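In: Quick check, what structure comes out for this input:
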Amino acid sequence: MLLSHFQHTYIEAGCDEAGRGCLAGPVFAAAVIFPPEYCNPILNDSKKLSEKKRMELRPIIENEALAFAVASVSPQDIDKINIHNASYKAMHLALDALAVKAEFIIVDGNRFIPYQDITHECIIKGDGKYLSIAAASILAKTYRDDFMIHLAGKYPSYDWKSNKGYPTIAHRQAVLQHGFTPHHRKTFRVTDPQLKLF
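Out: The predicted structure follows:
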């Protein structure tokens, strides 16, 4: 896991999102700026870490980053502007909220809507390559999980405590049985013909 080659030249923010493929809940994004020479041998792509390890790393990231921010975009906005634009909007909101202004942005994935006049680079599987993107993936994931676990108490039928809004068999069956909540994304499609919702 590396600092990017721009880290020593620019104040660089890493960005990532969580919840893009869910049927319910907001999409979350985070932006993280680390100091030059930052090192953390445990930090990795959030998908490669256990829930316990992600939660252990979250306060470390927040304490050791020069700046960090987390933002979200609602299911209603996702339905209006589509999930891709909503993901970029969440990243932009996170960048807006940084206490330190970024001079360069690295983003997990292959697409990004430019932010202000700041140069960016898209990096496929960047959350497994660069520390700031990995940290952003952990913050976005853990804050979104917390949000969905809180919602699960109000909507126990959908098992959001376990599935976090992702389209598991149980979640899709619950929608068929109980219908939608205000937190479901109405424009999403389920391709499994035996569990088609639309």
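In: make it CA atoms for all contacts and neighbour counts henceforth
Out: Fine.
In: C-terminal to the longest helix along the chain, what's the next element?
Out: Ranked by residue count, the top helix of the chain under DSSP state H comes out as helix 131-152. Next along the chain after helix 131-152, taking DSSP states H and E as the criterion, comes helix 160-163.
In: what secondary structure does Phe112 sit in?
Out: Recorded secondary structure, Phe112: coil (DSSP: H, G, I helix; E, B strand; the rest coil).
In: Quick one: residues contacting it.
Out: Tyr88, Cys122 (C-alpha atoms under 8 Å, 6 or more residues apart in numbering).
In: Also Ala170?
Out: Residues in contact with Ala170 (C-alpha under 8 Å, 6+ apart) are Tyr158, Asp159.
In: Break down this structure into its strands, ranges please.
Out: For the chain, the strands defined by DSSP state E cover 12-18, 27-33, 67-73, 104-108, 119-123.
In: So which of those is the most surrounded?
Out: strand 27-33 (a mean of 32; mean count of other C-alpha atoms under 10 Å).
In: To compare against the first, here's the next sequence to fold:
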Amino acid sequence: MARQRPDSPPLFEIVDYPDFSFEKRAIARGQWPVAGLDEAGRGPLAGPVVAAAVVLDPARIPDGLDDSKRLTLAQREQIFSQILATALGVSMASVCAEGIDRSDIRKASLEAMRRALCGLPLAPKLALADGRDVPPGLPCPGEALVKGDRRSQSIAAASIVAKVMRDRMMTGCGNVDARYGFEIHMGYATARHRTAITTYGAVARWHRISFAPFRNGAAENTPSEDEEQIL
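Out: Next comes the predicted model:
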């Protein structure tokens, strides 16, 4: 028997794309400028974690802002250029693989976001951070938004900036050492990357030695398709 559609309307609309509503409420409270914070690169076996802070111009919000993982490479690059051309402030910061190994990826991600916020050319009155945690040590109040890159356009803009900049950094690593294919998988644990690690060992200062499989005995080396064209 087919299930009948209920007559009553839904209690709330499910929104799965970012808007400017969090920022508008902050403006109404007198908290402006508002910066969005996000990071890229928590999961890879190699490379830095990169964070970005973005203060959008409410009158010039780029079209197509979304979670960077839901955009194609071409879309990210196009919107990245629009963000740089229209935003009131953009800043990027990173924590290298050695810094991640000295603490942990969560702390390193939050530290990268803090550095990015502090690098803005204007002083925000509120920071909207993607995730469950507000980075410690911010120079302004912060609010954590779970899945913030799908809820706040400022966070979505930061996610795009962080992703584009990190991908460019990993492409540079691939140009220096072609054995690992960093320019293809961006340091994620694809089959090609794992095979290269098994064959050549880890690259000092590039690979995160505190991550598996390195804890299981992979040797370090010096610098000298694959699955998921990762996000």
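In: picking that back up, distance to Phe147 of the first structure added to the strands of the first structure, as CSV?
Out: Converted to CSV, the strands of the first structure look like this (distance: least, C-alpha to C-alpha, whole Å):
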stretch, distance to Phe147 of the first structure
strand 12-18, 12
strand 27-33, 10
strand 67-73, 10
strand 104-108, 22
strand 119-123, 27
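In: Which one of these lies nearest to Thr168 of the first structure?
Out: Closest of those to Thr168 of the first structure is strand 12-18, at 16.4 Å (criterion: C-alpha to C-alpha).
In: if I line the two up, what does Lys163 of the second structure land on in the first structure?
Out: By TM-score structural alignment, Lys163 of the second structure lines up with Lys141 in the first structure.
In: so that match sits right up against Arg20, yeah?
Out: No: Lys141 of the first structure is not in contact with Arg20 according to C-alpha atoms under 8 Å; the separation is 10.8 Å.
In: Comparing the two, which shows the higher neighbour count?
Out: Between Lys141 of the first structure and Arg20, Lys141 has the larger neighbour count (other C-alpha atoms under 10 Å), namely 26 against 18.
In: Name all residues that make contact with the more buried one.
Out: Counting by C-alpha under 8 Å, 6+ apart, Lys141 of the first structure makes contact with Glu17, Ala18, Gly19, Phe28, Ser46.
In: Now for the residues you listed: which two are most distant?
Out: Spatial extent of the contacts of Lys141 of the first structure (C-alpha to C-alpha) is set by the pair Phe28 and Ser46 at 13.6 Å.
In: The closest residue to Ala97 of the first structure other than its chain neighbours and Pro167 of the first structure, how far apart?
Out: Distances taken as C-alpha to C-alpha, 6 or more residues apart in numbering place Ala69 nearest to Ala97 of the first structure, at 5.8 Å, with adjacent residues excluded. To Pro167 of the first structure, Ala69 of the first structure is 27 Å away according to C-alpha to C-alpha, to the nearest Å.
In: Quote the end-to-end distance of stretch 183-198 of the first structure.
Out: In stretch 183-198 of the first structure, first residue to last residue: 17 Å (C-alpha to C-alpha).
In: same check, this time on stretch 179-197 of the first structure
Out: The first and last residues of stretch 179-197 of the first structure sit 9 Å apart, counting by C-alpha to C-alpha.
In: Give me the contact list for it.
Out: 23-26, 75-76, 78-79, 172-173, 175-176, 198.
In: Next, work out how far apart the aligned residue in the second structure for Lys53 of the first structure and Ala87 of the second structure are.
Out: Under the alignment (TM-score structural alignment), Lys53 of the first structure maps onto Gln75 of the second structure. Plainly put, Gln75 of the second structure is 17 Å away from Ala87 of the second structure if you go by C-alpha to C-alpha.
In: Would you mind telling me which of the two has more residues around it?
Out: Ala87 (19 against 14).
In: mind checking how far Leu93 of the first structure is from Ala30 of the first structure?
Out: Taking C-alpha to C-alpha, one finds Leu93 of the first structure at 9 Å from Ala30 of the first structure.
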